[in-house]
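Visitor: mind folding the following:
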Amino acid sequence: MTRTVRFLAAALAALGLAAAVPAQAIPQVVLVQNSGWMEPFYADPKSPFKPLVAALVDSVVRPGDALVLAAFNQSQPGAPSPRGLLSEQAGGATAAHVRAALAGLETARKPKGGALADTDLGEAVTASIDGVLQGKPGLVWLFTNNRNSPNNDQATAQRNREFYALIHRGPAIAKALAFPLRMPVQGEHYRANGLMVYVFAVGAEGERALDQLVAEGRVKRVITEPPARLKPLDRDTVRLVPRRVEDAPGVAMSMDANGVLRADVAPGALEPFATVRWNLENTIYPYTIVGASVGARSVLNGANHRIVLEDGSVARLAPGKQAPLVSRVQLPVAQLPGTWSLDALKAAGSAFVLPGHIELQLHGQKLALSQAFRARMAALFPGDPLPDIFTPPAEIRDSSASLPVEVRVHYGSGPLYAAIGAALALLAAGAAAAWAYARPRRVHLTVEDELRTVRTRAGAVQPIYDKAGNQVARLKTTLFGHELIDLRDGAQVRLGR
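Guide: As a prediction, this is how the structure comes out:
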């Protein structure tokens, strides 16, 4: 590990990543090239290079993130690379600190002879991943003119292949995006048409952080060009967009703002299968899917169902374009609650949601860099073979994509109101019965020609005595009336007057 890398690693550790940084924060390393090939980006008085770096850092680095800003070219004895410019935990003053650090940055020269410094992209990225991040999750941003020529090596194609292998086959990088930008600048020695901004997500946590930055539009605030994906090329290469549902009355499909497919099912829809017409969209800019076979299945509530495709193939699908796809989908009718079930009553007036997803598999996938992108790269970086870095690895022949699904059944409030009414009726009947059972009653008896009035309640049994004090009967009272029981022989006792 070079002295500069040790310094950067120590600076990052000093930020207290394990304790002080918020749980959602992630370290970010920003590498800014200042080798000889970058001379016009620094020498041109109208160059937007430094303002671009400052603006992007300000947009993507969130409060609490650990930030390391470094310049890089190629490490030489007495001139290490990368060279730290700033290391701090991002806060309110970070944007000003970044601008101040970039203000004094100039094109680097070699320590002996004063020649302009060479460039080693792989060295800078490796130092950041292994030295600064020490293999832990994070993001590495790389601002470069795309000329990779260590020791002024003219075999740039070979150097590019080494950089290519680092990105595609290096296990540390989980995701890599590139943003080719038009930036015409003129220096004393060179002129340039474009700039490349790379971002490498280290580890699964780094990939999630990068996806969140892109989803939140933090990159797009500064760079409006769509990101070109370098890695991964074996997943999330396509997505399904529903067009219409046939042969299934009461079933409709739509896509919400978060990309979740919603299948809205009426409570009375009992058809177990539906024909769904989709658009299959290529989401892997800047690649054309030259050809692939497509398979699909749905997973709902843990149950797997194969989706039968009318034509299970795709060909010559350009990035961002769509192709029609017709499928026969099994609907989870048996898994949906009945109208009078507890789940349906709970969801009355809203929707019962059955979550799941649709899985797509592309087999025998063949990708090719789109001609429009090749032309754009040739215009931005004339004579530079670095676009070869976008050539898909030959071993990637399959890919997968997952589309989250929500089956939503909309139950009306009628059954709920009916159930509530029935419950209230039962409660009322119970209350009436309880009142009838507990209310005091008066019973008229005649004992030996003597009229008596007895106070009693339902369920009570009371003894009846004659004038001599002998028990001659018992009075039993129920909800439905009164009865004399255990009547002694010859006793003169009767109900009423």
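
Visitor: please make it C-alpha for all contacts and neighbour counts, starting now.
Guide: Fine.

Visitor: give the buried residues for the strand or helix carrying residue 253.
Guide: If you go by DSSP states H and E, residue 253 is part of strand 251-255. Neighbour counts using 16 or more other C-alpha atoms under 10 Å place 251-253 of strand 251-255 among the buried residues.

Visitor: which residues touch the next helix or strand after that strand?
Guide: Using DSSP H and E, the next helix or strand after strand 251-255 towards the C-terminus is strand 261-265. Outside strand 261-265, the residues within contact range by C-alpha atoms under 8 Å, 6 or more residues apart in numbering are 250-256, 403-410.

Visitor: how many neighbours does residue 319 have?
Guide: Using other C-alpha atoms under 10 Å, residue 319 has 19 neighbouring residues.

Visitor: my guess is it meets residue 290, correct?
Guide: No: contact criterion C-alpha atoms under 8 Å: residue 319 and residue 290 do not qualify, at 10.7 Å.

Visitor: run a quick neighbour tally on the residue nearest to residue 203 when sequence neighbours are not counted.
Guide: Among residues not flanking residue 203 along the chain, residue 137 sits closest, at 4.9 Å (C-alpha to C-alpha, 6 or more residues apart in numbering). Using other C-alpha under 10 Å, residue 137 has 23 neighbouring residues.

Visitor: could you check how far residue 137 is from residue 207?
Guide: Distance check for residue 137 against residue 207: by C-alpha to C-alpha, to the nearest Å, it reads 8 Å.

Visitor: for residue 245, same thing?
Guide: Counting by C-alpha to C-alpha, the separation of residue 245 from residue 207 is 35 Å.

Visitor: quick revisit: can you list the buried residues of strand 251-255 in CSV and add distance to residue 148?
Guide: Shown next, in CSV, are these (distance: C-alpha to C-alpha, whole Å):
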residue, distance to residue 148
251, 56
252, 53
253, 49
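
Visitor: how about this one, so we can line them up?
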Amino acid sequence: MSVLLRAVLALVLLLCGRAWAEAPVRQVFLVQDSGWMEPFLTAEGSQFRPLVEALVAAARVPGGEIAVATFDQDGQVPGRPSPRILYEGAYEAARVRAAIASIDLPRKAGSAAYADADFNGALLGAIRTGLRGRDGVIWMVTNNKNSPGNSAEVERNTAAFYVALRESDAISRIVAYPVRMPLKGRNFSEGGFVIYGIGYGAAGDRALEAAVTAPGLTALFSHPPVSLKPVLAGGLTLRFDRIDTGGLQAGLENGVLVVSGADATAGTALRLTAHLHNGLYPQRVAAARLALSWSEVGTEAGLAQAAVSPAEITDLAPQAESGPLAVVLTLPPIPRPAGLAGLLSDGRTVDGTLTLRLADLRLALDPAFLDRVRPIFGSGLLSGDQMGGAAGDARAVEGRLPGLFRDYRGVSEASVSLPVRIEAAFSPWPLIAAASGALALAGAAGLGALALARARVQTVMLGTVPKRVSLRPYRTQTLRAPDGSRWQVRAGLWGPACATRLQEPGPGA
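Guide: Modelled structure (predicted):
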């Protein structure tokens, strides 16, 4: 294979791989068609089918493929698998509408009874056939009911369905939209149903998160989705609305609180006013103890200390903010590094993280939510998810919810973190003093060199005879006095020059 052909092939593979990595994931819209769905599918004036159409339109991603399918219990209806794909391919409103319009209520073989529902089989089938075993999103539309006369095998499958949702590492994100829609059919009456969004695989997780925050679904539903897994997904955040810097400069930059102008020598106390935002739904923070800590990058024990008051919080409603929290971050004096590097350093940058911990956290479902879903979660709920209790007061209604809705009870702590960068400046005076000393020393050396190079006219005594002569410091000259004697003369930087008489050579020398 030529070098050129190999290069072209490598480029094609690279582009195809990049296109595959950026391609939208597949989404499966799985609608229950067992007997309990009769009111939604047959009642006059039912808005069930239009809502499912709107769900598909709102959740779709341009360029992504979808599949519209139904599920009941595989094997109960001859020649009709479960799940059953009604349409798959690119989104086309007319074809999606036709597929949803074709949903009916199948009956068991040789019986007038409607088919039952196998939720675990539907989940596994949707992954295997709907998603083709790849990452994606499954939207399951169900009334959360099952026939009380099902076999033990179906009961085990239902329990396995919830185990898979809770424990499967491949399913890391689950949300739910309870929808009130009171309808009466020929055999059953219903108060509403639930739409579950299930992210399968890492890409499915990201796609589901993007879908629930996109304008389409936020406009379709009047309430936020219930986050079932993980419970605290995107839940608690800190917002700062006032920074008492005491003359410092501080502000948020790309999610990092940057404080500049701190005095490294004297230390700094930064006072902030914060609010805790409860983004959970439908859980409210009934009570929690607050503690603020500081951790510094690259050190086990941080230089700074942090504190928050009040030390506890109570009754924080869903989608609401707490009252003001006083946050104090104290940075002690920072010693200047030793040596020339420390002398030349103009400051130090301290990177760390403020972490607000909520201990003894107690969450509770919002009463308004329980009142809203009361008609949906009536009697005859899925027995495989530990149902029980008669619907009455709020506690009884909560007891009728599927167990996934009650998993928040296992959450007893949470934390919120904020990256912080403190730019502390060292005093310039040590550097100024050192520079001044160096300049003075250099000046003295320069003056000394100038003095050494410059000749001065001095009067020297050659015995008793004075004589004026030009002398350079520390250089020796030989002079002759009027009486013929010879003298060695030497001058210093200061004071008079010194003259020493030289011995005359004797006769015959």
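
Visitor: care to give me the TM-score?
Guide: Scored against TM-score structural alignment, normalised by the length of structure 1, the superposed chains reach a TM-score of 0.64; 373 aligned residues with a C-alpha RMSD of 4.0 Å.

Visitor: which among the buried residues of strand 251-255 of structure 1 gets closest to residue 25 of structure 1?
Guide: Nearest to residue 25 of structure 1 out of the buried residues of strand 251-255 of structure 1 is residue 253 (C-alpha to C-alpha; 37.1 Å).

Visitor: matching residues in structure 2 for the helix or strand encompassing residue 434 of structure 1?
Guide: Under the criterion of DSSP H and E, residue 434 of structure 1 resides in helix 414-438. Using TM-score structural alignment, none of the residues of structure 2 align to helix 414-438 of structure 1.

Visitor: for the lengthiest helix in structure 2, which positions count as buried?
Guide: Ranked by residue count, the top helix of structure 2 under DSSP state H comes out as helix 429-453. For helix 429-453 of structure 2, a neighbour-count test (16+ other C-alpha under 10 Å) marks 431, 451 as buried.

Visitor: how far does that helix sit from its chain's centre?
Guide: 55 Å (C-alpha atoms, centre = their mean, to the nearest Å).

Visitor: can you check which part of structure 1 it sits on?
Guide: Counting by TM-score structural alignment, helix 429-453 of structure 2 falls onto no part of structure 1.

Visitor: in terms of secondary structure, what does that helix contact?
Guide: If you count contacts as 3 or more C-alpha pairs under 8 Å, 6 or more residues apart in numbering; DSSP states H and E, helix 429-453 of structure 2 packs onto helix 339-344.

Visitor: for stretch 16-27 of structure 2, measure first residue to last.
Guide: Taking C-alpha to C-alpha, stretch 16-27 of structure 2 runs 21 Å from one end to the other.

Visitor: and the contacts of it?
Guide: Residues beyond stretch 16-27 of structure 2 that count as contacts (C-alpha under 8 Å, 6+ apart) turn out to be 60-67, 130-131, 135-139, 203-204, 207.

Visitor: and for residue 86 of structure 1, nearest residue in space, chain neighbours not counted?
Guide: Computed as C-alpha to C-alpha, 6+ apart, the closest residue to residue 86 of structure 1 that is not its neighbour in sequence is residue 69, at 5.0 Å.

Visitor: repeat that for residue 268 of structure 1.
Guide: Spatial nearest neighbour of residue 268 of structure 1, excluding adjacent residues (C-alpha to C-alpha, 6+ apart): residue 250 at 7.4 Å.

Visitor: tell me the contacts of the alignment partner in structure 1 of residue 105 of structure 2?
Guide: Aligned counterpart of residue 105 of structure 2 in structure 1: residue 107 (TM-score structural alignment). Going by C-alpha under 8 Å, 6+ apart, residue 107 of structure 1 touches 34-36, 38-39, 42, 116-117.

Visitor: distance of residue 107 of structure 1 from residue 365 of structure 1?
Guide: Look at residue 107 of structure 1 and residue 365 of structure 1: by C-alpha to C-alpha, they are 44 Å apart.

Visitor: what does residue 173 of structure 1 correspond to in structure 2?
Guide: Alignment note: residue 173 of structure 1 maps to residue 171 in structure 2; criterion TM-score structural alignment.

Visitor: from residue 451 of structure 2, how far out is the residue lying closest to its match once chain neighbours are set aside?
Guide: In space, and not counting its chain neighbours, residue 171 of structure 2 is closest to residue 200: 4.9 Å by C-alpha to C-alpha, 6+ apart. Distance, residue 200 of structure 2 to residue 451 of structure 2, by C-alpha to C-alpha: 87 Å.

Visitor: what's the answer for residue 462 of structure 2, then?
Guide: Separation of residue 462 of structure 2 from residue 451 of structure 2 (C-alpha to C-alpha) stands at 25 Å.
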